[in-house]
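J.: Sequence isn't available, so here's the structure alone:
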């Protein structure tokens, strides 16, 4: 598989079929878990930060995650979870976080990229909680995810974050400037109840929003709600006399960062690509070699690895012919 020069590909993203990286091995040659991708950190209050990452995919499977703050281990999280609140922090302070996956023997894999978050300033004598988020709504997105939205809360000192609850359990936090999120990793044909609470810098928490009750679709579906959108495919003739397929798409809206995609060319998996640096949150592009013959018709689709470790739905299929006039 060829596209842009090999060194450039591996610097920007890891193409699993061409870069040849098989992860980290220990002194005995054992394969260790890959580094968690898509790590984000958002201040939840003056004394807490919400850290989130994508469930690591690869062999061996992760059995646990360890979160580090400024190089010191602060939390251990079960393998089925990919987010945690780090508390007891200092106000107006910048912290750096990394995450590592552990294998069944407790051996750590490579650390994730470092991410930083700065807690807001402490607010003296603030005992007034934000108002309850208003007009909470939601819709199912197929059998495994839902999209939630709400009207912003008000607070005399400002809202620092919103906490999302599934029943009585907090499942996520988003920044105070957001009023929508997508929750993935749900069971098909299952009823859920979600609420939203606002939090200020002093850790005062609002009453919950009205409950949003949703039932995911039964059975499997085509995952349209988790598929990349605005998918386009064109071809061009390279300087080497070969034809290349040029793809562009918009990542699906999910709770977290999408770092891995899989390309289906002519009904066969052609390659998986993983961003090794910052993954695009807006329009994404990728170009790869498809051959030297003109007049060859290709069908192509793409899908994303969701932050919960499951594959999303395939995009709409695009059809292109090498050498065809635009």
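T.: That came through fine. All of these numbers come straight from a predicted model, not from anything done at the bench.
J.: Could you use CA atoms for every contact and neighbour count after this?
T.: Noted.
J.: next one: stretch 285-293 to chain centre, how far?
T.: Stretch 285-293 sits 27 Å away from the centroid of its parent chain (Cα atoms, centre = their mean, to the nearest Å).
J.: Next, the buried residues of that stretch.
T.: 287, 288, 289, 290, 291, 292 (16 or more other Cα atoms under 10 Å).
J.: Counting only strands, which of these make the cut?
T.: The members of the buried residues of stretch 285-293 that map onto strands under DSSP state E are 287, 288, 289, 290, 291.
J.: can I get the residues you listed in a markdown table with distance to residue 223?
T.: As requested, those are arranged in a markdown table below (distance: Cα to Cα, whole Å):
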| residue | distance to residue 223 |
| --- | --- |
| 287 | 25 |
| 288 | 26 |
| 289 | 28 |
| 290 | 28 |
| 291 | 31 |
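J.: for comparison:
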């Protein structure tokens, strides 16, 4: 039995719909392939501690490919922070209240990564008409903890009410904060072979701040040439899949204290993509593959570096060249 032909108007309509669908599909594929970069990973090491009855200090580790950070109280964004910083004081809070905070990294194209795990902090009760600052923290001591960190301790301050937090300053800049029950902390993100000066100030629930402690001076050991923190055994190959070329990488993670969970890949001298492990990261050999285009015979330079557990970048691996279609 022969079927009837579709009317010409219907055929034209179907053809037009097919062309529009094809164009939309090509546009999406081009956007995905032309980018080839992943969004920043979820910030790690997020902490929150009350700084006063109306403020909470939130800190996190530096995140690969982050041009800025967004800090959330519950589901509400409350702060934008430049990518060069990884801490903020969230103010105008209510006393005696439990708050939940999280942080998201945003790249230079405005793309948001996933949120960090939530952290909680409770503000203390307000104290009426408290104008008395805590006493100056005494007997501060500091020592280098490896080439990229330092341990700092001090004697507790006293207050007519309670000490809520201690602020640590590097020069004139506040770089860290801990709860008032603590008299020691680990400062990370330092550089080898550098001289540092730190002071400590105590803060009460009313926001009164003590005079600065005596200055602690220390020097981190080593030289910052990056070799001790660079991935080794770096290899790069090319493969073709679905009409496009991909670069396959492998390397041995740097041997450092703590787990390395994030890497940045540079292509032809510029950041191209990042890799963040959500679970356990490999310790023996890591692998990664990413799109580089559809044209054969194109030679690229590629290298990789790790985000260290203290939130700083390690040294670059050796640079390799790879040519699309050459298989190596």
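T.: Arrived safely, thanks for sending. Computed from a predicted structure; not experimentally measured.
J.: now, among the buried residues of stretch 285-293 of the first structure, which is nearest to residue 53 of the first structure?
T.: For those, the minimum distance to residue 53 of the first structure (Cα to Cα) is 27.1 Å, reached by residue 287.
J.: wait, what's in contact with the residue nearest to that closest one when sequence neighbours are not counted?
T.: Spatially, and ignoring its direct neighbours in sequence, residue 287 of the first structure is nearest to residue 246 (4.4 Å; Cα to Cα, 6 or more residues apart in numbering). Going by Cα atoms under 8 Å, 6 or more residues apart in numbering, residue 246 of the first structure touches 233, 234, 235, 236, 285, 286, 287, 288.
J.: Tell me who's in contact with the fifth one.
T.: So the one you mean is residue 285 of the first structure. Counting by Cα under 8 Å, 6+ apart, residue 285 of the first structure has contacts 246, 247, 248, 249.
J.: Quickly find the element holding it.
T.: Per DSSP states H and E: residue 285 of the first structure is located in strand 284-291.
J.: Name the residues of whatever helix or strand comes next after that strand that are buried.
T.: Next along the chain after strand 284-291 of the first structure, taking DSSP H and E as the criterion, comes strand 297-304. Buried residues in strand 297-304 of the first structure, counted by 16+ other Cα under 10 Å: 298, 300, 301, 302, 303, 304.
J.: Could you point out the helix or strand that follows strand 297-304 of the first structure?
T.: strand 318-321.
J.: what's the matching range in the second structure for that following strand?
T.: Alignment note (TM-score structural alignment): strand 318-321 of the first structure is unmatched in the second structure.
J.: how much distance is there from that strand to the middle of the chain?
T.: Offset of strand 318-321 of the first structure from its chain centre (Cα atoms, centre = their mean): 29 Å.
J.: That one - contacts with which helices or strands?
T.: strand 229-237, strand 297-304 (3 or more Cα pairs under 8 Å, 6 or more residues apart in numbering; DSSP states H and E).
J.: ok so, going back, in helices, which of the contacts of residue 285 of the first structure fall?
T.: Among the contacts of residue 285 of the first structure, no residue falls in helices (DSSP state H).
J.: any chance of those residues in JSON lines, plus distance to residue 201 of the first structure?
T.: JSON lines is the format used below for the contacts of residue 285 of the first structure (distance: Cα to Cα, whole Å):
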{"residue": "246", "distance to residue 201 of the first structure": "46"}
{"residue": "247", "distance to residue 201 of the first structure": "43"}
{"residue": "248", "distance to residue 201 of the first structure": "40"}
{"residue": "249", "distance to residue 201 of the first structure": "37"}
